[in-house]
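In: Quick one: sequence plus predicted model below, questions after.
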Amino acid sequence: MPQNTPPFAYGKDPLTAGKALALARGEAGGVLSEPVLRKVRASQQAVEAIVAAGDPVYGVNTGFGPLCTTRISAADTRQLQLNILKSHSVGVGQPVRQEIARLMLVLKLHALAQGYSGVREQTLKRILWHLEEGIIPVVPSQGSVGASGDLAPLAHLFLPLIGLGEVQCGETTCPAGEVLTARGMEPLALGPKEGLALINGTQFIAAHAVVVVEKMHSCLSQADIIGAMMIEGLQGSVKPFHKKLHQLRPFQGVQHVAGRIRSLLKGSEILEDHIDCDRVQDPYSLRCIPQVHGASRNAWLHLKELVETELNAVTDNPVIIDEALTISGGNFHGQPLAMALDYACLAASELGNISDRRIYLALEGNSTGLPALLMENTGLNSGYMMLQYTSAALASENKGLCFPASADSIPTSMGQEDHVSMGSISGRKALRVLENVEKILAIELLTAAQAFEFRKPLKSGWFLEQAHALVRRRVAFAREDRVFATDIEKGLEIIRSRELIGLLDSFSETKKLSLKTPLDPLFETY
């Protein structure tokens, strides 16, 4: 972020996926402003008044879930909050990576700071301390059903507040109590409702959704670039990307992709060389890039819009409007994000599916000037044959992951929570699919670069020539068989580093190549 950018005000400033990632990565700072803290104090005082009055309010002076009719004495309200963090810490499986846990802290802090949850100022400041000091709770990846919020993951996230659980300091995992003692700090004694406020919410689902938004955007952007390079390698036609064609069926994502491909192919000698060839039309995996990539773009846009709503929402229960009005509702239910994540999961899988089809197409040897398997001396050499086996395996694995988690629901809490979203599974699956798509795109990048080479001495447009040179600085043209797993790993490094996107952005900024479309504000920011 620019140096003059003021720190993000938790509970006040609008949060986006990009801002959340910057805060989680330490690329931006966040503060709890005095106006926000005044709202937080007022909400906490309202909870104290409720306890003093003795009127039953769920989770403040009653038990949880099916125990909601069990009254808790004023003397036991604090112990109740301590117990909920302990009893709900039932997560299993590998811990989520630190970035996800950091995002969960960012998102929870922003939600609680809006002043509708009854938490204390010192609790928010302790969460902020964990972020600023890089003392990140260890959160198991499994155990949430996505309603009533992400209970188990959030319970683990906040165990360190009471001196329990584990934290990561860099690469080291330590008991949270030991870290607090070493820092001269005491565990918090939670006030009424605080334990419930900490674990009720969708921050596990939302944190995964934020990463999905970023990673899917990267895959979409690079898929267009690699697809354009493959069009050149296979001498595909530019006509299917004509602006007038897509004005007749004006889906935003489709128009955006078609415009990008036209820009990427602009000035190509390769296109000019076969403009009068006899081929009438290309296979779908080339011809329908706008329709397929564009549909996935639309799915990404839908997810981004819903994520931005969720990031600025209060997903606690009950919600403390004021001393006279508390509402026990369902803002914790993960369905709004669960369904969108399942849609995004399918859209990401399709991006990998069509990429695998282009890889296969490049190996067939049906394009003039391209040898079968993209190598001259085959028989002795297998060429690029086996790379497509890997992309096929990854594409097939993704198809198996596309069953929507949100289509399932298992009653919990003795029937009190009788419809749950399974959104936590939606988020985890979407990330798995996208990680596979990155690998498929890496293989297509290598394949497209190999095909591209056979078009020399003809040149493509200026950007695609530079993109091809970038690949060649890492991976040499293959004249004979070698251990291609090493090449794939280098290709994957290019995809994950987003160097192609950086290259594209730098050219656009210097106006050496105009690659902007009117829809960039929709599809290039988050």
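Out: It's in. Numbering: from 1, shown residues only.

In: alpha carbons only for contacts and neighbour counts from here, please
Out: Fine.

In: and the residue most central in space within the chain, which of the three is it?
Out: The centroid of the chain falls nearest to Val212 when counting by Cα atoms, centre = their mean (1.6 Å). With DSSP: H, G, I helix; E, B strand; the rest coil as the basis, Val212 sits in helix.

In: Grab the nearest non-local neighbour of it.
Out: Residue nearest to Val212 in three dimensions, not counting chain neighbours: Leu431, with 6.1 Å by Cα to Cα, 6 or more residues apart in numbering.

In: what about the strands in the chain?
Out: 8-9, 30-31, 92-95, 135-137, 140-142, 166-169, 172-175, 319-322, 325-327 (DSSP state E).

In: Need the winner for burial among the ones you listed.
Out: strand 135-137 (a mean of 27; mean count of other Cα atoms under 10 Å).

In: who does it touch, helix- and strand-wise?
Out: helix 98-112, helix 151-158, strand 166-169 (3 or more Cα pairs under 8 Å, 6 or more residues apart in numbering; DSSP states H and E).

In: Contacts only, for Val47.
Out: Applying Cα atoms under 8 Å, 6 or more residues apart in numbering to Val47 gives the contacts 60, 118, 192-193, 320, 323.

In: what about the residue nearest to Val212, distance to Pro371?
Out: Per Cα to Cα, to the nearest Å, Leu431 is found 36 Å from Pro371.

In: Counting neighbours around each, name which of those two comes out higher.
Out: Per other Cα atoms under 10 Å, whichever of Leu431 and Pro371 has more neighbours is Leu431, with 23 against 19.

In: these two touch, right, that one and His208?
Out: Yes. With contact defined as Cα atoms under 8 Å, Leu431 reaches His208; the gap is 7.5 Å.

In: Next, count neighbours for Ala324.
Out: 9.

In: Kindly apply the preceding question to Ala176 instead.
Out: Ala176, neighbours per other Cα under 10 Å, totals 24.

In: just to revisit the earlier point, may I see the ChimeraX selection of the buried members of the contacts of Val47?
Out: Buried subset of the contacts of Val47, written as a ChimeraX selection, criterion 16 or more other Cα atoms under 10 Å:
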select :60,118,192,193,320
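
In: Closest one to Asp76 out of the contacts of Val47, please.
Out: Asp76 lies nearest to Pro192 out of the contacts of Val47, by Cα to Cα, at 9.2 Å.

In: dropping in the other structure now:
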Amino acid sequence: MITLEPGAVPLEQWRAIYCGADVRLAPACREAVQRAADTIARIAAADHAVYGVNTGFGLLASIRIAPADLDTLQRNLVLSHAAGVGEPMPRSVLRLMMALKLASLGRGASGVRIETLDLLEAMVARDLLPVVPAQGSVGASGDLAPLAHMSAAMIGVGEIDTPAGRFPAEWALREAGLIPLALGPKEGLALLNGTQFSTAYALAGLFEAEALHAAALVAGALSTEAAKGSDTPFDPRIHALRGHRGQIEVAAMLRAMMHHSPLRASHRDDDKRVQDPYCLRCQPQVMGAVLDLLRQAAATLGAEANSVSDNPLVFADTDEVLSGGNFHAEPVAFAADMIAMALCEIGSLSERRLAMLVDPALSGLPAFLTPRPGLNSGFMIPQVTAAALVSENKQRAYPASVDSIPTSANQEDHVSMAAHGARRLMAMADNTGNVVAIELLAAAQGYDFHAPLQSSQAVEAVHREVRAAVAHLDEDRYFHPDIAAAAQIVRSGKLREIAEAHAVPVPSVSHG
């Protein structure tokens, strides 16, 4: 059970929620929430115009709404903004989005009532997840369309995925003993305004990238041993002279992975190959830079996840409601672009190691890693698959944040494009995971040719893990299940666990 302390939730807890942990809101925040709700109630009963409370929205902000119509105003807002299209959000990302919204409202600056938070919390706890189309946000003025679909389910409109299936929202809520929400002043706007959709997808991409970074480092160590590469480029003195933290940590990890390797010792004095290809030699420089980039993205998303990003904002201590632009998701867009570049480079370097292994001129191993090339194609086409995935990721890595398109009759004339910038990360992570999986299989295959020589205990343990799932490729066979099995190892976090069990310091993104 994760207890959300609004404004102070660490990335580890957001990761746990993404992975399925239960969520509740810290009870201590209820007092601040109530004070803000009281402020909104007083303003709604007064005569002066306050945006989002008793006015229209966007370009219609100058239109004053009568007191008798304030509740209808909020309901109409939710219904009109629920205009998303496309496939529904994945459940893991949707739960994370709802938890992010819960924590943001719990800061007590949005003006919602306690019962609104209680319903949102209960829906997450009971696995009542609104069906939210994933397309329709431009990442400014909040993630309006997707959050409106979430909000619509709370008022009994739309559909909800439950443990028993998908049902009309009102029926699903009542079946669970919950009453659909009747929105009060500003509540619709508070629910559908904010960056929680973009931030949820960006966090999911960050967590996937972190796991893939660790897996690719382990696969890279196995590939280095399979290619009889040198560990000299991992010497700490080299990296100390450059001074980048990520580079230093990656070199230390690779050095520890290969420590006391008899296989490495067997060719330490080989003067036939003076320097390894960059895909082996420059792993610390490339993967270290990726690590630093992911950490920068993690810092941005950690701040955003704890923010209040709806509009206007309520300051109960002075009885003020101030209109600003915290809904603009430019920080999230930049973070998502950084993660996209990181995923692209993890896969790109992994594919280059794979290409090196299948090339006998570079690796010294049998062509395409098969004992009988010609009759067998071995790893020829898996490398082509990896190249295709890397190329696809390159196309997807183009920065989303440099784009903008005016909306709402030019009232919202600059937008961040954070939503699709973050949403693409899941597909990119899938591609990268499959590339690393293919490299892992090729590295294990290449390593087999050096028997009976063995590597370090850590590398041996990784090799055993791969061979427990996928047999050595003696003759060509149906390849798809092998890739799927290796991809499961890559995504499971098992490679990090094996390395850390052998005292190998695997760098972390969000703990760093």
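Out: Structure's in. What do you need? As the structure is a prediction and not an experimental result, all values here were calculated from the model.

In: on that earlier part again, which one of the strands of the first structure lies nearest to Leu513 of the first structure?
Out: That would be strand 8-9 among the strands of the first structure, by Cα to Cα, at 34.5 Å.

In: for the strands of the first structure, which one sits closest to Gln291 of the first structure?
Out: The nearest among those, by Cα to Cα, is strand 140-142 at 35.0 Å.

In: got a list of contacts for that closest one?
Out: Taking Cα under 8 Å, 6+ apart as the rule, strand 140-142 of the first structure contacts 91-96, 153, 156.

In: can you pull the contacts of the aligned residue in the second structure for Pro192 of the first structure?
Out: In the second structure, the residue paired with Pro192 of the first structure is Pro185, using TM-score structural alignment. Applying Cα under 8 Å, 6+ apart to Pro185 of the second structure gives the contacts 40-41, 44, 53-54, 70-71, 74.

In: Next one: the corresponding residue of the second structure for Arg126 of the first structure relative to Ile498 of the second structure, how far apart?
Out: Superposed on the second structure with TM-score structural alignment, Arg126 of the first structure falls opposite Leu119. Using Cα to Cα, Leu119 of the second structure is found at 42 Å from Ile498 of the second structure.

In: so what's Asp403 of the second structure closest to, chain neighbours aside?
Out: Per Cα to Cα, 6+ apart, closest to Asp403 of the second structure is Met417, 6.7 Å.

In: Tyr360 of the first structure corresponds to which position in the second structure?
Out: By TM-score structural alignment, Tyr360 of the first structure lines up with Ala355.

In: Its match and Pro382 touch, don't they?
Out: No. In this structure, Ala355 of the second structure is not within contact of Pro382 by Cα under 8 Å, at 9.9 Å.

In: Would you confirm that Ile179 of the second structure contacts Ala172?
Out: No. Using Cα under 8 Å, Ile179 of the second structure is not in contact with Ala172; the gap is 9.9 Å.

In: okay, those two: which has more neighbours?
Out: Neighbours were counted for Ile179 of the second structure and for Ala172 using other Cα under 10 Å; Ala172 has more, 24 against 16.

In: follow-up on the earlier one: so which of the helices and strands packed on strand 135-137 of the first structure is nearest Leu445 of the first structure?
Out: Between those, helix 98-112 lies closest to Leu445 of the first structure; by Cα to Cα that is 27.6 Å.

In: Which part of the second structure matches the closest one?
Out: Going by TM-score structural alignment, helix 98-112 of the first structure sits over residues 91-105 in the second structure.

In: Likewise for stretch 392-410 of the first structure?
Out: Under the criterion TM-score structural alignment, stretch 392-410 of the first structure matches residues 387-405.

In: swap in stretch 457-474 of the first structure?
Out: With TM-score structural alignment as the criterion, stretch 457-474 of the first structure aligns to 452-469.

In: Name the surrounding residues that touch the matching stretch.
Out: Applying Cα under 8 Å, 6+ apart, the set of residues contacting stretch 452-469 of the second structure is 218, 221-222, 225, 257-264, 440-441, 444, 485-486, 489, 495, 498-499, 502, 504.

In: Quick check: buried residues in it?
Out: Applying 16+ other Cα under 10 Å to stretch 452-469 of the second structure flags 454-463, 465-466 as buried.

In: any idea how far it is from the chain center?
Out: When distances are taken as Cα atoms, centre = their mean, to the nearest Å, stretch 452-469 of the second structure is centred 30 Å away from the chain's centroid.

In: now swap in stretch 75-90 of the second structure and tell me
Out: Using Cα atoms, centre = their mean, the offset of stretch 75-90 of the second structure from its chain centre is 22 Å.

In: buried sites along that stretch?
Out: 75, 77-79, 81-84, 89.

In: What's the end-to-end length of it?
Out: Using Cα to Cα, first and last residues of stretch 75-90 of the second structure are 26 Å apart.

In: Can you find the partner of the residue nearest to Val212 of the first structure in the second structure?
Out: Match for Leu431 of the first structure (TM-score structural alignment): Met426.

In: Quick one: residues contacting its match.
Out: 201, 204-205, 208.

In: now, among those residues, which is nearest to Ala340 of the second structure?
Out: Nearest to Ala340 of the second structure among those, with distances taken as Cα to Cα, is Gly205, at 8.3 Å.

In: where does that closest one sit relative to Ala49 of the second structure, distance-wise?
Out: Taking Cα to Cα, one finds Gly205 of the second structure at 41 Å from Ala49 of the second structure.

In: This completes my enquiry, with thanks.
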